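Just need the structure, nothing else, for what follows:
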Amino acid sequence: MRCRVKVCGITSIADALMVSHAGADAIGLMFYAKSPRNLSLEQARAISHALPPFVTRVGLFLDAEPEFITTVLDQVTLDVVQFHGKESAEFCRAFGRPYIKALGMLEQNFYDLARDYPDAQGLLVDSHAPGAAGGTGKTFDWTQLPHDYPQALILAGGLTANNVYQALKTTRVYAIDVSSGVESAPGVKDPIKVTALLNEVKRVECEQGNKA
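Predicted coordinates:
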């Protein structure tokens, strides 16, 4: 199975086009005021509008007020909503969009966290504590993740071109989510790092294809 790649924390049209043309399947637009990658509605609209076809637009929120989320969804074209805080499944589904729930794996059991979100389109597993902001740039014990889980699993946390090969060989995740691991500065994506990471993902796919 081909591993999908989402590049998160996009802050410019140039970076959005660069990662899309490099082969990313999705981009993440951040709506969290405390993040250096936070976007205004105007910035997010411009980036979303500039994307080529078949690139998924994901909007990220962390314990945001429902009125704010509704405003963003009304003004910015987003395909999926991703929640990174303490949001309940009831809250996540209230906006009528497919949603991804981030699970903080620090000292937590995957199954205990995942069972509360049976209707999530995907579960993003990261190295932060449950309910924390994430984006720590640190990995966690990838062997915690089950193989062949019925929901799509998205691996995040400290992924770079140097370790993504091992991450994908250890897990069987549907997708990976990268941000700081492909940056030259917070919110600025590095074309060389993006290409190197995507090449490593393709290397795993080629090996799997040869064994099929």
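
Every contact and neighbour count from this point should use C-alpha atoms.
Fine.

Against residue 24, how distant is residue 12?
Counting by CA to CA, to the nearest Å, the gap between residue 12 and residue 24 amounts to 15 Å.

what do you get for residue 79?
15 Å.

just checking, residue 59 touches residue 78?
Yes. Under the criterion of CA atoms under 8 Å, residue 59 makes contact with residue 78 at 6.3 Å.

Comparing these two, which residue is more hemmed in?
residue 59 (26 against 19; other CA atoms under 10 Å).

Which strand or helix spans the more buried one?
Using DSSP states H and E, residue 59 sits within strand 56-61.

what about that strand, distance to the chain center?
8 Å (CA atoms, centre = their mean, to the nearest Å).

what does stretch 182-200 give?
The answer for stretch 182-200 is 15 Å, by CA atoms, centre = their mean.

Return the set of buried residues in it.
Neighbour counts over stretch 182-200 (16 or more other CA atoms under 10 Å) mark 182-183, 186-191, 193-200 as buried.

do the same with stretch 108-122
110, 113, 114, 117, 119, 120, 121, 122.

here's the other one to compare against:
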Amino acid sequence: MSVRVKVCGIRDAVHANLAAFYGARWLGFVFFDRSPRHLTLGEARALRPHLPRSTERVGVFVNEDHDMIEAAVDALDLDWVQLHGDETPEDVIALKDDFGVSVIKAFGVRDAADIKAAKAFAPYVDAFLFDAKPPEGATLPGGNAVSFPWELMQGQTLGRPWLLAGGLTAENLPEAVKASGAIAVDVSSGVESAPGQKSSDKIEAFLRAAKAVR
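Below you'll find the predicted structure:
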């Protein structure tokens, strides 16, 4: 089975449809104004009619208020909400109850204890995402093009599906999957020519690499 892919930080219809054409399962849209991949609500509403129907849509949020998340869910008809901040299980329950979305909770990883801490969320979320902890001085919780020791994920029993993120590229994807045991991955900076600037060639290369992994 090929590796399932979420292409995150999509800002335009061209790259959304290209990712779908080459087999992405999820498209991620970032609603975090400090990110170079930030999408405003107005941009999201304008983009919605041009998005592919074959992919699931994920909104990415960092300690965002409930009303803003609701507006984003409506703007893009989101299937998933991905939480990258200090959200609690109670926040997750409220989002699922109020908006009918599935929830991904992201965790930064430096060592095995960070993965263990995620297990407390297993009864509440639908999936986990494990990314590298931001480097010192970074202003973003993800999309920093750094990885963590992938082998930490090997053999983990988490009770929920999970995606591997952090510094992934078409070139290192086979190694990352082998080391971690991942069957789903998230890529953002690894398919960009500059922060926030998606590359059609890199999107194609990454998704082709994912299909080739067995």
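
Got a TM-score for the two of them?
The TM-score (TM-score structural alignment, normalised by the length of structure 1) is 0.89; 205 aligned residues with a CA RMSD of 2.0 Å.

Can you tell me how far the aligned partner of residue 175 of structure 1 in structure 2 is from residue 207 of structure 2?
Counting by TM-score structural alignment, residue 175 of structure 1 corresponds to residue 184 in structure 2. Separation of residue 184 of structure 2 from residue 207 of structure 2 (CA to CA): 12 Å.

Would you confirm that residue 159 of structure 2 contacts residue 120?
No. Between residue 159 of structure 2 and residue 120 there is no contact under CA under 8 Å: 10.2 Å.

Now the common contact residues for residue 184 and residue 207 of structure 2.
Listed as contacting both residue 184 of structure 2 and residue 207 by CA atoms under 8 Å, 6 or more residues apart in numbering are residue 5.

hang on, the earlier thing: what packs against the strand holding residue 59 of structure 1?
Packing contacts for strand 56-61 of structure 1, counted by 3 or more CA pairs under 8 Å, 6 or more residues apart in numbering; DSSP states H and E, involve strand 26-30, strand 80-83.

The helix or strand just after the shortest one vs structure 2, mean deviation?
In other words, strand 80-83 of structure 1. From strand 80-83 of structure 1 onward toward the C-terminus, using DSSP H and E, the following helix or strand is helix 89-93. Average distance, helix 89-93 of structure 1 versus aligned residues of structure 2 after superposition (mean CA distance after the TM-score superposition for structure 1): 1.5 Å.

mind listing what's buried in helix 89-93 of structure 1?
Buried residues in helix 89-93 of structure 1 (16+ other CA under 10 Å): 89, 92, 93.

circling back: quick one: common contacting residues for residue 159 and residue 120 of structure 2?
Joint contacts of residue 159 of structure 2 and residue 120 (CA under 8 Å, 6+ apart) do not exist.

Mind listing residues that contact the strand ranked longest in structure 2?
Longest among the strand segments of structure 2 by residue count, using DSSP state E, is strand 102-109. Contact with strand 102-109 of structure 2 is made by 79-85, 92, 95-96, 114-115, 118, 121, 125-134, 141, 148, as judged by CA under 8 Å, 6+ apart.

what about residue 19 of structure 2, which SS state?
Following DSSP: H, G, I helix; E, B strand; the rest coil, residue 19 of structure 2 is assigned to helix.
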